[in-house]
Every structure is written in structure tokens, then in C-alpha cells.
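Q: When you get a sec, could you give me coordinates for this:
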Amino acid sequence: MPKRILQGTVVSDKSDKTIVVSVERRFAHPMMRKTVRRSKKYKAHDESNQFKTGDQVSIQECAPISKDKRWTVVTE
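A: Coordinates of the predicted model:
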């Protein structure tokens, strides 16, 4: 089964080898039929500490690295 890949913006890079990525998704509200935006934050592994706040990144699912980290940054 392929691993999920999400795209988002780095909102924090204060931790060592970890970044926090905010991923926004859009969907139609089931009753109002209006487009709704929801965002969620994911902690991702950044081995080389190369990404900074404001960068656009892609993250990919992986095996758990720590209590909260289950994503790695896909370098392109």
C-alpha cells in the first residue's frame, strides 16, 4: 500500500531534527455545500535541519520515530 504524501507549510523549526508542518484541507460542508478549510499540524523528521519556518514542504508517512513523529520530509 502506498504511503500518504501531504503538502504544507512549516510553522515551527525550534526542535532538533523536527519540524511542525501545517497541512490545510478543503472540503464541501455536507449540509451547507460551502467549501470549508481545516488545518492540522504534523510533526515531521528533518534529519539535516534544512527547512525553516515558512517553507513549503512535502511529508510522507513512516514508521513511528518518537511519541509524536510519524512523518518524514520528502526531499525533492
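Q: Going by C-alpha atoms from here, please, whenever you check contacts or count neighbours.
A: Noted.
Q: Leaving out chain neighbours, which residue sits closest to the residue nearest in space to the middle of the chain?
A: Note on the chain: the residue nearest the mean C-alpha position is residue 21, at 3.9 Å, using Cα atoms, centre = their mean. Once flanking residues are discounted, residue 21 sits nearest to residue 10: 4.4 Å by Cα to Cα, 6 or more residues apart in numbering.
Q: structure for this one too, so we can compare:
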Amino acid sequence: MPRRILQGVVVSNKADKTVSVQVTRRVMHPLYKKFIRRSKKYHAHDGENACKIGDVVRIRECRPISKTKCWEVVTDEAAAGAQNAAG
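A: Got it, this is the predicted structure:
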């Protein structure tokens, strides 16, 4: 099964080797048929502490690294290769 890849904005990088990424998506309201924004924060592993607040990053599902961290920040080359392989 392929790993999910999401795109979001870094909102916190205070922890060591961890960033908080806010992912925003648009969903249609079931009754009013209007698009509304839903957002969720994910903890992602950033081994080099390279991400800064405000960066747009891609995160990929991975094995559990800690209690709340099961995503990792992927570089542009790795994300492009995964997207091409998925189709």
C-alpha cells in the first residue's frame, strides 16, 4: 500500500528534530454544498532541523517514531519520485 503524501505549512519547529505541519483541505458541506476549509496539525520528523516556520513542505507517512509522530518531512526529489511512481 502506498504511503500518503500531504502538503502543508510549518507552524512550529521548537522541538528537536520535529516540526508541526498544518495541512489544510477543502471539503464540500453536505447540506449547503459550499466548500469549507478544514485543517489539521501533524507532527513530522525533520532529522536535520532544516525546516523553518512558514515553509511549505511535503510530509509522508512512516513507521511510528514516537507517541505522536508517524510522519516524516520529504525532500523535493524524494516527493517527486514517489508521485511519479504512484501514477
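Q: The residue nearest to the centre of structure 1 is in contact with residue 11, isn't it?
A: Yes. Counting by Cα atoms under 8 Å, residue 21 of structure 1 does reach residue 11; the two are 5.8 Å apart.
Q: where does the residue nearest to residue 21 of structure 1 land in three-state SS?
A: strand (DSSP: H, G, I helix; E, B strand; the rest coil).
Q: Near it, how many residues? Count them for me, please.
A: 23 (other Cα atoms under 10 Å).
Q: what residues are up against it?
A: Residue 10 of structure 1 is in contact with 19, 20, 21, 22, 51, 52, 53, 54, 55, 56, 57, counting by Cα atoms under 8 Å, 6 or more residues apart in numbering.
Q: what's the next secondary structure element after the helix or strand containing the first one?
A: If I follow you right, that is residue 19 of structure 1. Taking DSSP states H and E as the criterion, residue 19 of structure 1 maps to strand 18-28. Next along the chain after strand 18-28 of structure 1, taking DSSP H and E as the criterion, comes strand 35-45.
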